[in-house]
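give me a 3D structure for the following:
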Amino acid sequence: MRTSSTIRTRGTVKRTTRAAAALAAGALALSLTACGGDDDNGSGDSGDKGGGGKQPGASVTLPKLDGESLSVAAVWTGTEQKNFKQVLTEFEKRTGAKVTFVPAQDPIINFLGSKIAGGAPPDVAMLPQPGAIKQAVDKGWAKPLGAEATKELGENYSPGWQDIGKVGGKQYGVYYKAANKSLIWYNAKVFENAGAAEPKTWDELLNTAQMVYDSGVTPFSVGGADGWTLTDWFENVYLSQAGPEKYDQLAKHEIKWTDPSVKEALTTLAEIWGKKDFVAGGASGALQTEFPASVTQTFTGGDQPKAGMVYEGDFAQVNIGETKAEVGTDAKVFPFPAVGDTAPVVSGGDAAVILKDSKAAQALATWLASPDAAAIQAKLGGFLSPNKSVDTSVYPNEVQKKIAEALLAAGDDFRFDMSDQAPQAFGGTPGKGEWKTLQDFLKNPKDVAGAQAKLEADAAAAYGG
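So this is what the prediction gives:
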């Protein structure tokens, strides 16, 4: 899984201001600790199977596809996969097509390469990185969106979210799923027992962590077995501390990873990663903890969990839902604190990309660009849509609703996940590149210079010098 002030991806630059970033962070902070309920997981009017056209109550027109079959590949597992299948089921009802979900593995580009080499590519793939979309286009795998999908995208998405799905000026991706990756979730009872308040700055976060530690609970849970969680930590610190211009430059490898700004960010991270007993299980324990477990162990065990806080995006709610904790009451959230002048707002997402151009594949892309599709999964929780036509009232609780409203209020004033913009060999491959080097740095946070040198060597190789 890959979720703060502008989008800048290959060839696309959107202007931003510190004021806009601050506005987005401020909007996010509002009412994040409230919680409401909505148990209606229905998908609305589905119409007769194979009916085609625009169903009653629907916002999108789909063709009749009786007898057509297609497949969708994604790395999603567990509840996320289960919920997405409900979206596919509704597409089947409205068109008469049969859709098969194909479980993929990271890195998905390698997975797709093997499928294509074997002559059995999926019709559509959900790609979690703009860099992966570009690779799919460069390899000749990806097909441009047709007129209907492009029209649906244009009606429902801001220019920035459209632009990150473009390569060479052509639209290839529909960013169906977004993520706000500038959040820290916490066990409310642990904070209450420690007398801790939600921090707004990095120094306050360190003080809060010490209070939690002094109360007898390890402050942080870190899912270090998944290297992408560590890149997300770095990106929030770096964006806030170094600023948006440096962030853009590092994302495009216009400055080196040996730059002093990277040294400063890694040194700042070491204030938590290198602090004895601040990370559950220590470095070795964190490196054996996958992201889902990093969340669940924060919200199990009552007021004596393995950790009091866990950093990650809005999608952590899926995993919180696997515990007995209630979001907004037992599990609360605050924006990633400001390390520099402005709190970071980092986003990520997953885009639908067509690999086999057909009427059915184009229809599915059109469906995924519609508010009808997004609303189905939004109701189920643990999901955030960049589709501005989705009524935020469909989200199942006030926490998720406010996160969604903050994302939409930011418009194009956010920055996309840096590692997701990089070539996959550097920013998106387990055991390699940035993921591996930051895992090594978690193990030895004193070796800042060594981490910088390795990051630069791997980046230079991936970016081509």
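
contacts and neighbour counts: CA atoms only from here.
Noted.

hmm, Gly349 is touching Ala179, no?
Yes - the criterion here is CA atoms under 8 Å, and Gly349 meets it with Ala179 at 5.6 Å.

what distance separates the opening and closing residues of stretch 252-269?
22 Å (CA to CA, to the nearest Å).

and the nearest residue to Val279 once chain neighbours are set aside, how close does it get to Tyr172?
Nearest residue to Val279, sequence neighbours excluded (CA to CA, 6 or more residues apart in numbering): Phe220, at 4.9 Å. From Phe220 across to Tyr172, the span is 39 Å (CA to CA).

how about Pro122?
In terms of CA to CA, Pro122 sits 16 Å off from Tyr172.

which of the two has more neighbours?
Neighbours were counted for Pro122 and for Tyr172 using other CA atoms under 10 Å; Tyr172 has more, 30 against 21.

got the contact list for the residue nearest to that one when sequence neighbours are not counted?
If the residues on either side of it in the chain are set aside, Tyr172 comes closest to Pro144, at 4.7 Å by CA to CA, 6+ apart. Pro144 makes contact with Lys170, Gln171, Tyr172, Ile354, according to CA atoms under 8 Å, 6 or more residues apart in numbering.

which two in the residues you listed are spaced the farthest apart?
The two members of the contacts of Pro144 with the most space between them (CA to CA) are Lys170 and Ile354, at 13.0 Å.

buried residues, stretch 124-143. List them.
Across stretch 124-143, burial judged by 16 or more other CA atoms under 10 Å covers 124-137, 141-143.

re the thing from before, any quick PyMOL command for the buried ones out of the contacts of Pro144?
To isolate the buried members of those in PyMOL, using 16+ other CA under 10 Å:
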select buried, resi 171+172+354
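
before we compare anything, build this one as well:
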Amino acid sequence: MRQPRPVRVIALVVVGMLLAACGAAASPTPATQPTTQPTAAPTVEATAPPPEAGSLTVLSLWGGSERANFLAVIDGFTAKTGIAVQYETARDFLPVMRTRLAAGNPPMIAIIPRPGVMVDFAKEGYLVDLATLGITNMSANYSQAWLDLGTAEGTLYGVAVKANSKSTMWYKPASFAALGVQPPTDWAGLVAIADKYVAAGKIPFAVGGKDSWTLTDWFENIYVRTAGPDKYSELFGGTLPFNDQTVKDAMKRMADLIAVDKYVAGGRQGVLGTGFVDGIGRVFGTSADAEMYYEGGFVGGIALGDVNPSLTPVKDIAFFTFPQIDPAQGTPLIGGGDLAVAFVDNNMVRGFMAYLSSKDSADIWASTGTISPNKNTDTTKYPNPLAVEEAKQVAGAAAFRFDGSDLLPGTLGEQWGTTLQGVIENPTNIDKLLNDFEELAKAEFGR
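Predicted coordinates:
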């Protein structure tokens, strides 16, 4: 637990200034005191001790380095306002939140890792919308894609505080130069590069398909670029069958690339036998045997920090955006994002939510190497040029869709990954695999 600092009279003045900077239109309501914990606590973690007088309570699932990075952001707020923040980590985030809401003891602010959870809380009447909090200029700091992510039933509730892209295709610039190619902008260009590598006696791709979530990410980028963002939302929202023809077409396109032996390190069995980090090593390690690797922006940090510290960003490792397939659909961003939402309306909450939506907090996030979706972030704050490029991709996204497998309820996400491993094992079995998975999805979604 962070030790709160004394709150001075100047704190409320500074909060007012933060709100003014965010276009505050409403005068703040008196501070609401959080409900004290019930005497019959379901679990210690779920009921947490009542906040110390004058402190703001914030809950998220961030631990480790993510916690340390967020505490740097919190320290920036406290330095500006004198308001102490009591931060709690709950790795089992949703059960903890549900128990505390049922007990009438929510945190003042929570950082939500999945937009569907925010939508549920909003529909159930738990959240305070941003306009009520006096935060009215979000469009000045965020692209429409990020405003949409924080919106439920037409009302804006969430501030996107950190994000990552899963639409990054990693490559070796020197290898591309030797092959005489530039990063492709469309699928045909990507396949042409793969064929050119094969002709040169090299293996185009490594794939970490032993960790099945890497295959779901491949599929999601292909599907959103062929069927479009709306169909994507329908599919992972449970209203479009998983054996729909659009799914079959995207699955075949994926299999025609990464389930073809000549295109992937170790052939199809190599895909299924290679884990996520080992796949990075097959492209960027000291004994590399492939030329490109698809996965999210976090690949850069792992490659530079763990796989091969001798790499130089941009010179030895870089990425391009996952290529366009259907020009009508463009290049929507697939990724993850965390949303700050408020459960009470008081001066501290207003100040902190305004701060989280501001350039000031975004610059601190950037200095920790965390990608901020705030389009006014000072990109010179990022620790390396790879992070700068990912940040530009994230902040400028015209359309954003959350990682689809993470949106699936129950165990469907894991089962979906297993289904995709089945496609790699036997690409001729796509119809049966999708029909079988659709039966599971129907039961889980209740349709």
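
what's the TM between chain one and chain two?
Their TM-score after superposition, calculated using TM-score structural alignment, normalised by the length of the second structure, is reported as 0.73; 407 aligned residues with a CA RMSD of 4.1 Å.

look up how far Thr136 of the second structure lies from Gly270 of the second structure.
To Thr136 of the second structure, Gly270 of the second structure is 51 Å away according to CA to CA.

which other helices and strands contact the lengthiest helix in the second structure?
In the second structure, with assignment by DSSP state H, the single longest helix is helix 64-81. On a contact count with 3 or more CA pairs under 8 Å, 6 or more residues apart in numbering; DSSP states H and E, helix 64-81 of the second structure meets helix 10-21, strand 84-89, helix 359-367.

mind putting these into JSON lines with mean neighbour count and distance to Ala192 of the second structure?
Putting those into JSON lines (neighbours: other CA atoms under 10 Å; distance: least, CA to CA, whole Å) gives the following:
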{"stretch": "helix 10-21", "mean neighbour count": "18", "distance to Ala192 of the second structure": "50"}
{"stretch": "strand 84-89", "mean neighbour count": "22", "distance to Ala192 of the second structure": "47"}
{"stretch": "helix 359-367", "mean neighbour count": "22", "distance to Ala192 of the second structure": "36"}
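
of those, which is nearest Thr185 of the second structure?
Closest among those, once you apply CA to CA, is helix 359-367, at 27.4 Å.

what span of the first structure is the closest one aligned with?
Counting by TM-score structural alignment, helix 359-367 of the second structure falls onto residues 371-379 of the first structure.

just the helices in the stretch 1-150 of the second structure please.
Taking DSSP state H, counting those that start in this stretch as the test, the helices found in the stretch 1-150 of the second structure are 10-21, 44-47, 64-81, 93-102, 115-123, 144-149.

now for those, which one comes closest to Ala398 of the second structure?
The closest of the helices of the stretch 1-150 of the second structure to Ala398 of the second structure is helix 144-149. By CA to CA, the value is 5.8 Å.

C-terminal to the closest one, what's the next element?
Following helix 144-149 of the second structure in sequence order, the next helix or strand is strand 151-152 (DSSP states H and E).

identify all contacting residues around that following strand.
Strand 151-152 of the second structure has contacts (CA under 8 Å, 6+ apart) with Met118, Val119, Ala122, Lys123, Tyr157, Gly158.

what span of the first structure is the very next helix or strand once past that strand aligned with?
Following strand 151-152 of the second structure in sequence order, the next helix or strand is strand 155-156 (DSSP H and E). Aligning strand 155-156 of the second structure against the first structure (TM-score structural alignment) gives residues 170-171.

contacting residues around the counterpart of Val339 of the first structure in the second structure?
Val339 of the first structure maps onto Ile325 in the second structure when the alignment is built from TM-score structural alignment. By CA under 8 Å, 6+ apart, the contact list for Ile325 of the second structure reads Asp186, Trp187, Ala188, Ile222, Arg225, Thr226.

one more time with 10 Å
185-189, 221-227, 331 (CA atoms under 10 Å, 6 or more residues apart in numbering).

of those, grab the buried ones for PyMOL.
Buried members of the contacts of Ile325 of the second structure, defined by 16+ other CA under 10 Å, are picked up in PyMOL with:
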select buried, resi 186+187+189+221+222+223+224+225+226+227+331
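
let's see which of the contacts of Ile325 of the second structure end up in helices.
Residues of these located in helices (DSSP H): Trp187, Ala188, Gly189, Asn221, Ile222, Tyr223, Val224, Arg225, Thr226.

quick one: contacts for the alignment partner in the second structure of Ile133 of the first structure?
Using TM-score structural alignment as the criterion, Ile133 of the first structure maps onto Met118 of the second structure. Residues in contact with Met118 of the second structure, defined by CA under 10 Å, 6+ apart, are 110-112, 124, 126-127, 149-152, 157-158, 339-341.

likewise Gly275 of the second structure?
Here Gly275 of the second structure is in contact with Val207, Gly208, Gly209, Lys210, Asp211, Ser212, Thr214, Gly281 (criterion: CA under 10 Å, 6+ apart).

gap between it and Trp213 of the second structure?
Distance of Gly275 of the second structure to Trp213 of the second structure, given as CA to CA: 10 Å.

same deal with Leu433 of the second structure?
Counting by CA to CA, the gap from Leu433 of the second structure to Trp213 of the second structure is 17 Å.

likewise Ile371 of the second structure?
Ile371 of the second structure is 21 Å from Trp213 of the second structure, where distance means CA to CA.

those two: who's more crowded?
Legend: neighbour count by other CA under 10 Å for Ile371 of the second structure and Trp213, higher for Ile371 (29 against 22).

so which strand or helix has that one?
Ile371 of the second structure belongs to no helix or strand when assigned by DSSP H and E.
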